[in-house]
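Asks: Below are the sequence and a predicted model; questions follow.
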Amino acid sequence: MKRVAGPKVADTFEIRHLRYFVVLAEEQNFARAAERLGIAQPGLSQQIMKLESIVKTPLLDRTQRLMKLTLAGEVFLEEARKTLNAAESALVAVTKAGRGETGRISIGYVASVAYAGVLTRSIASFRKAHPDVELQLVEMEMGEQLSRISEGRLDFGFIRPPTPLPPNVVTRVILQERLVVALPDDDALAGTGAVDLADLADREFITPRQAPDVGFRRNTTTACEEAGISPVIRPIGRDFTTIASMVAVGLGIALVPKSLDCLRLPGVRYRNIRGIHTTSELAIAHRKSELSAAVRAFITHNRSAAFPADAWD
């Protein structure tokens, strides 16, 4: 069976051939077209003849005194313009992607990040600078965020350290918040100003469902140790909204980030704590090596963002 040979590389046209032909058709004059293209007129003539040789049909009607396209030339002109526009669009798209201006970023966060305002400020300012990047947000427990980031199933996370990290994940603290104590509003100390943790030594503390060395469970024990007491931790809450509700019905008290006072549940009072310097840290988490330009841009944005430190007045 006889094999039909395909076109030789030398017989295929290039983008520049299309551009030469379009400019010539627009100028309808070899001299003006050559000047616009920045090439010599004989060189332009040779390239147009080469193009005609490649497509195997005349594109210019050379029987006329004035330059005129053949019917095939008119068809080719329309298609050449489409191809050049598509090539330009592709170039713009790949350039924007390489600069991190397009793409998709999956972002996990713990709910308390939203209370602190960090999430909304971060997303709003990034979207303003990168309007074509798609952001996917999902509230997620801290440990699951870190696992998914490590496995490549999540790009970025907002978490509350301390917590163990997978080997390929790094964090950076972007905000430190002071701690306040959440009390039932009928508690004897709820109507006072700042309180001493030592006065709460006989109370039961409610913390999130975490390991002893993780997140707010660790913050609670550290703050109490700083105040010279050993906390009794019994009730466990799924999240801070649940914890605040548990405080309201008298199941215990809780140390929470200052920003949680925006969660005005009935039956709960938030009071400042005297004499401790333990804080709640808010951090970003991401892979050590990141291939996506969009994700790298989001990492840079959050590493350099100005999140004001929590006031201590």
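Replies: In hand now; what should we look at? If you're wondering where the values come from, they're calculated on a predicted model, not measured in any experiment.
Asks: When you work out contacts or count neighbours from here on, use the C-alpha atoms and nothing else.
Replies: Fine.
Asks: Just say helix, strand or coil for residue 297.
Replies: Secondary structure assignment for residue 297 (DSSP: H, G, I helix; E, B strand; the rest coil): helix.
Asks: give the contact list for it.
Replies: Residues near residue 297 by Cα atoms under 8 Å, 6 or more residues apart in numbering: 99-100.
Asks: From residue 275, how far out is it?
Replies: Residue 297 sits 40 Å away from residue 275, going by Cα to Cα, to the nearest Å.
Asks: what's the answer for residue 75, then?
Replies: Look at residue 75 and residue 275: by Cα to Cα, they are 83 Å apart.
Asks: Check residue 125 too.
Replies: Taking Cα to Cα as the measure, residue 125 falls 36 Å from residue 275.
Asks: Please apply the same query to residue 32.
Replies: Separation of residue 32 from residue 275 (Cα to Cα) stands at 82 Å.
Asks: same deal with residue 15?
Replies: Distance of residue 15 to residue 275, computed by Cα to Cα: 72 Å.
Asks: who has more neighbours, those two?
Replies: Applying other Cα atoms under 10 Å to residue 15 and residue 275 shows that residue 275 carries more neighbours, namely 14 against 11.
Asks: Surely that one and residue 196 touch.
Replies: Yes - judged on Cα atoms under 8 Å, residue 275 makes contact with residue 196 at a distance of 7.1 Å.
Asks: adding another structure so you can compare the two:
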Amino acid sequence: MEFRQLEYFIAVVETGSISAASRRVHIAQPALTRQMRLLEESVGTQLLDRHARGIHLTVAGKALYSEATRLLDERSDIKARLLALGSGQTGKLSLGVTVTHLWLPEVAKLMGGYRERYPKVALDVFPLLSGPQLDRLQQGSLDVGILYLDDDMPSGIDAQLLQHDHLVLAVPASSSWAESPPASLAALCDAEFVWGYRSISPVYFDRVVAHFARLNFEPLVVQYGADNLTILSMVAAGLGLAIVPAASRCHPMSGIVFIELEELSSCDMPLWLAWRSGEEPPVLKNFIDLATTLFI
């Protein structure tokens, strides 16, 4: 029994005759008659009572008609679902985004645009620092991440450069620095800073420290925060100054003034889109293509 024979059988039942069915399915009457006999032989019982005025269904024929229409509908549904999966129209995608960039306009457009184009894809978003993102990508528990990476890509990771960021100085709005910004980092040698732990984002931390070493600047750190959002909240509370990515200005947080310094602007902080090498399912490929369009 083949799906093609079932389609022919349904056509015979619904048109009421072999001749009408042959016109509907576009095959000759003798060929269609032969296919109906082969179908009956394959199921081992008579399906059609043939007479001069047409055909009548036997009890077995009525049962097969009901089952055949269900099977063909299920086949169409399976084909449609497989096609949707194969083109990335359905599925699931887990995305990591650094806390700093959750409010970046391009990231918001990327997430919103992806959802609009592929509404049946479940997009799970995880606010994670670069270090944890990289760990999860390598472990396979994250599909794609927006994060800081070194120029030398980690083993097993492919990446696409999204944009170049730089550093800015964040000061409490109530501080004297907000009214009279420093001209250089040298003016901040005695200022108290809020800083982050290296363990939570080694790539970001090392890049910043290396830049300060070239400038012969070492901040006086008196407080630590778990991520840039926490650090900024501590700055807003007056606990110290902070040096953060310029993208931090996109976050809607009051009580902070951001100051551009040439020495900080010269520190390139490239933002990357990263995923596991050799793994590019359709849902991920569509996301990468859209990200490239929006950022580049």
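Replies: Received the coordinates, thanks. Computed from a predicted model, the values in this text were never measured in an experiment.
Asks: Which stretches in structure 1 count as strands?
Replies: All strands of structure 1, identified by DSSP state E, fall at 103-109, 133-139, 156-159, 169-184, 195-196, 204-208, 232-237, 254-257, 268-274, 279-287.
Asks: closest one to residue 219 of structure 1 among those?
Replies: Residue 219 of structure 1 lies closest to strand 279-287 among these, at 6.7 Å (Cα to Cα).
Asks: Check how far the closest one sits from its aligned residues in structure 2, on average.
Replies: Compared with structure 2 after fitting, strand 279-287 of structure 1 deviates on average by 1.7 Å (mean Cα distance after the TM-score superposition for structure 1).
Asks: Show me what residue 165 of structure 2 aligns to in structure 1.
Replies: Mapped onto structure 1 by TM-score structural alignment, residue 165 of structure 2 lines up with residue 177.
Asks: residues near its match, how many?
Replies: 20.
Asks: In this structure it contacts residue 272, no?
Replies: No - taking contacts as Cα under 8 Å, residue 177 of structure 1 lies outside contact range of residue 272: 11.9 Å.
Asks: which residues touch residue 112 of structure 1?
Replies: Neighbours of residue 112 of structure 1 in contact, by Cα under 8 Å, 6+ apart: 240, 259-260.
Asks: can you rerun that using 10 Å?
Replies: 118-119, 139, 158-160, 239-241, 256-257, 259-260, 282 (Cα atoms under 10 Å, 6 or more residues apart in numbering).
Asks: ok, it to residue 139 of structure 1 distance?
Replies: Distance from residue 112 of structure 1 to residue 139 of structure 1, counting by Cα to Cα: 10 Å.
Asks: Identify the contacts common to the two.
Replies: Both residue 112 of structure 1 and residue 139 are in contact with residue 158, where contact means Cα under 10 Å, 6+ apart.
Asks: Next one: the alignment partner in structure 2 of residue 133 of structure 1 from residue 227 of structure 2, what distance?
Replies: Counting by TM-score structural alignment, residue 133 of structure 1 corresponds to residue 121 in structure 2. According to Cα to Cα, residue 121 of structure 2 stands 30 Å off from residue 227 of structure 2.
Asks: most centrally placed residue in structure 2?
Replies: Centroid check for structure 2 by Cα atoms, centre = their mean gives residue 93 as the closest residue, at 4.4 Å.
Asks: How about that residue: what's its closest non-neighbour residue?
Replies: Excluding its sequence neighbours, the residue lying closest to residue 93 of structure 2 (Cα to Cα, 6 or more residues apart in numbering) is residue 123, at 5.0 Å.
Asks: got a list of what that neighbour touches?
Replies: Taking Cα under 10 Å, 6+ apart, we find residue 123 of structure 2 in contact with 91-95, 111, 114-115, 283.
Asks: now swap in residue 192 of structure 1 and tell me
Replies: Going by Cα under 10 Å, 6+ apart, residue 192 of structure 1 touches 271-272.
Asks: Distance check, it against residue 69 of structure 1.
Replies: In terms of Cα to Cα, residue 192 of structure 1 sits 91 Å off from residue 69 of structure 1.
Asks: One more: residue 287 of structure 1?
Replies: As judged by Cα to Cα, residue 287 of structure 1 and residue 69 of structure 1 stand 57 Å apart.
Asks: one step back: aligned to the residue nearest to the centre of structure 2, what sits in structure 1?
Replies: Per TM-score structural alignment, residue 93 of structure 2 is aligned with residue 105.
Asks: Nice, that's everything, thank you.
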